[in-house]
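**Student:** sequence and computational prediction follow.
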Amino acid sequence: METAPHAELGREDRPIAAGTDPRDTRDRLIEAISAHGPITAKDLAARFSITSAAVRRHLAALEAEGIIQEHAQPVGPRGRGRPSKSFVLAPAAHESLGSEYDQLARLAVEELMALGGDGAVHRLAERRVQPWIRDLAARIRAAQESGRTVDASARVQLLAQMLTEMGYATTARPVTVPLPAASGRPGGGTRTLRTAQLVQGHCPIKDIAAEHSELCEVETQAISQMLGVPVQRLATLAGGAHACTTHIPLTEGRTS
């Protein structure tokens, strides 16, 4: 499987101007690592049009404070030299990005269960995603009315943008999967499966979702409904991963 780990189907980040408050630079780097991680210092420097040395100074400080951590590289074939270090948000940093209403929300869910049983949480989860479904449908209609072609990739892009606006730090990353050529067909050629990974770098309800998996399950079902394709949730922040990752099939193509 070949991935484009830092490609985004959404907007590009604005360059950081000279003389920018270091605290603003720091906050924007944290936001970028949350949304695009695992990401290298080189990629961050290119994204914000600042020097690699400046980025590394910020990364060293953020790592020392426990806000970011080095991402473990998967074991695989290695070329010459050492692979570049890449970073993701540390688990403790997600707590600082959370809401002070977390405890109140947890108490509310517990009270809901006491009154309505386990099924009440599932019903709550379904009500939570209904506005998402309506919002994305409205965005798709608006795009189509403006003359844009809204194919499968565009739907994923619109969903990523919507979730980011809701605080989920979401990116859509294209993935190409090579498939064996169809047997018995003259001319051969390889087939490729175009897919995408929807990566949510932050989850405002992570702690509650860790205790009530229905929230993640219904969210996954809603993503499938909104995009009109079967999707697969590969990892979740609530389950201990550095991001919520959802595999989304797009179209199957053929190359010679």
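**Tutor:** Received it, and whenever you're ready, just let me know what you need.

**Student:** C-alpha from now on. contacts and neighbour counts both.
**Tutor:** Noted.

**Student:** now the strands for this structure?
**Tutor:** Counting by DSSP state E, the chain has strands at residues 2-3, 39-40, 68-70, 86-89, 170-179, 190-200, 232-235, 244-255.

**Student:** okay, one more to line up with it:
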Amino acid sequence: MKNEVLIQIGSVASATVSDGRTRDRVAQLLLTRGATTAAELGAELGLSPAAIRKHLDAMLAEDLVETRELRSDKPRGRGRPAKAFVLTAAGREDLNPHHYDGIATAALRWIADNHGPEAVSAFASAQVQALGDRLAAALRSAGHDPIARAEALAEALTAEGYAASATTIASGGQLCQHHCPVAHVAAEFPQLCDAETEVISRLIGTHVQRLATIAHGDGVCTTHIPASSGAPTAITVRTDT
């Protein structure tokens, strides 16, 4: 009887560990891809619809994911509109805990109170400069082809923890960050986002425009990169941090 109980406890513990690992894989996939349907998640992870639903329902209950209605230009058939799942701020925090956000925010408040917003901007630029230098070093052998540079930038950003990818779109380019390591701080101090945007502009070699940020409640940080005149293609850089 005692052995049977121990076996049952061991089986439950093993199942719990397995569930935790699967949930981590679901979360990592959402972090990388952004909004993704349950069917896409299940297919990627080799899970049945019932299995993937179990994990997503648990993550919904814990406020780790939320649902969004998928937009499509195609005529919608009968039935409910398709839903996609995205990580919430709590879900991102669960994957990448920001233990020092409180200290960083307090430090920036002190700088702002004692030296003004210009000092916060200067501090943000100095902090992002180191990242810019590392990314620039990775682009030295990329040449001048915009797609090659975008791919090199994506690879360098991935090494920095942004899980980046680069593609091409018709109207220009777009940089999408599915995770921001300073989102909690940048929510109060957008100078951090501004400094990062300036680095992206310098590395790409053209003016870019930040359209949305995780810090302000958007699902991803989105930066538009216009097609340069005379360039045959346009750049899209997606960074999933």
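**Tutor:** Everything's here; your move. Model, not experiment: these values are computed from the prediction.

**Student:** go through the strands of the first structure and name the closest to residue 151 of the first structure.
**Tutor:** strand 244-255 (9.1 Å; CA to CA).

**Student:** reformat the strands of the first structure as JSON lines; add mean neighbour count and distance to residue 213 of the first structure.
**Tutor:** Converted to JSON lines, these look like this (neighbours: other CA atoms under 10 Å; distance: least, CA to CA, whole Å):
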{"stretch": "strand 2-3", "mean neighbour count": "12", "distance to residue 213 of the first structure": "28"}
{"stretch": "strand 39-40", "mean neighbour count": "22", "distance to residue 213 of the first structure": "28"}
{"stretch": "strand 68-70", "mean neighbour count": "20", "distance to residue 213 of the first structure": "26"}
{"stretch": "strand 86-89", "mean neighbour count": "23", "distance to residue 213 of the first structure": "22"}
{"stretch": "strand 170-179", "mean neighbour count": "21", "distance to residue 213 of the first structure": "20"}
{"stretch": "strand 190-200", "mean neighbour count": "21", "distance to residue 213 of the first structure": "16"}
{"stretch": "strand 232-235", "mean neighbour count": "16", "distance to residue 213 of the first structure": "12"}
{"stretch": "strand 244-255", "mean neighbour count": "17", "distance to residue 213 of the first structure": "13"}
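
**Student:** mind putting those into JSON lines with distance to residue 113 of the first structure?
**Tutor:** Shown next, in JSON lines, are those (distance: least, CA to CA, whole Å):
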{"stretch": "strand 2-3", "distance to residue 113 of the first structure": "41"}
{"stretch": "strand 39-40", "distance to residue 113 of the first structure": "40"}
{"stretch": "strand 68-70", "distance to residue 113 of the first structure": "36"}
{"stretch": "strand 86-89", "distance to residue 113 of the first structure": "32"}
{"stretch": "strand 170-179", "distance to residue 113 of the first structure": "30"}
{"stretch": "strand 190-200", "distance to residue 113 of the first structure": "27"}
{"stretch": "strand 232-235", "distance to residue 113 of the first structure": "26"}
{"stretch": "strand 244-255", "distance to residue 113 of the first structure": "26"}
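
**Student:** for residue 153 of the first structure, find the nearest of the ones you listed.
**Tutor:** Among the strands of the first structure, strand 244-255 sits nearest to residue 153 of the first structure (CA to CA), with 6.9 Å.

**Student:** which elements pack onto the closest one?
**Tutor:** helix 152-165, strand 190-200, strand 232-235 (3 or more CA pairs under 8 Å, 6 or more residues apart in numbering; DSSP states H and E).
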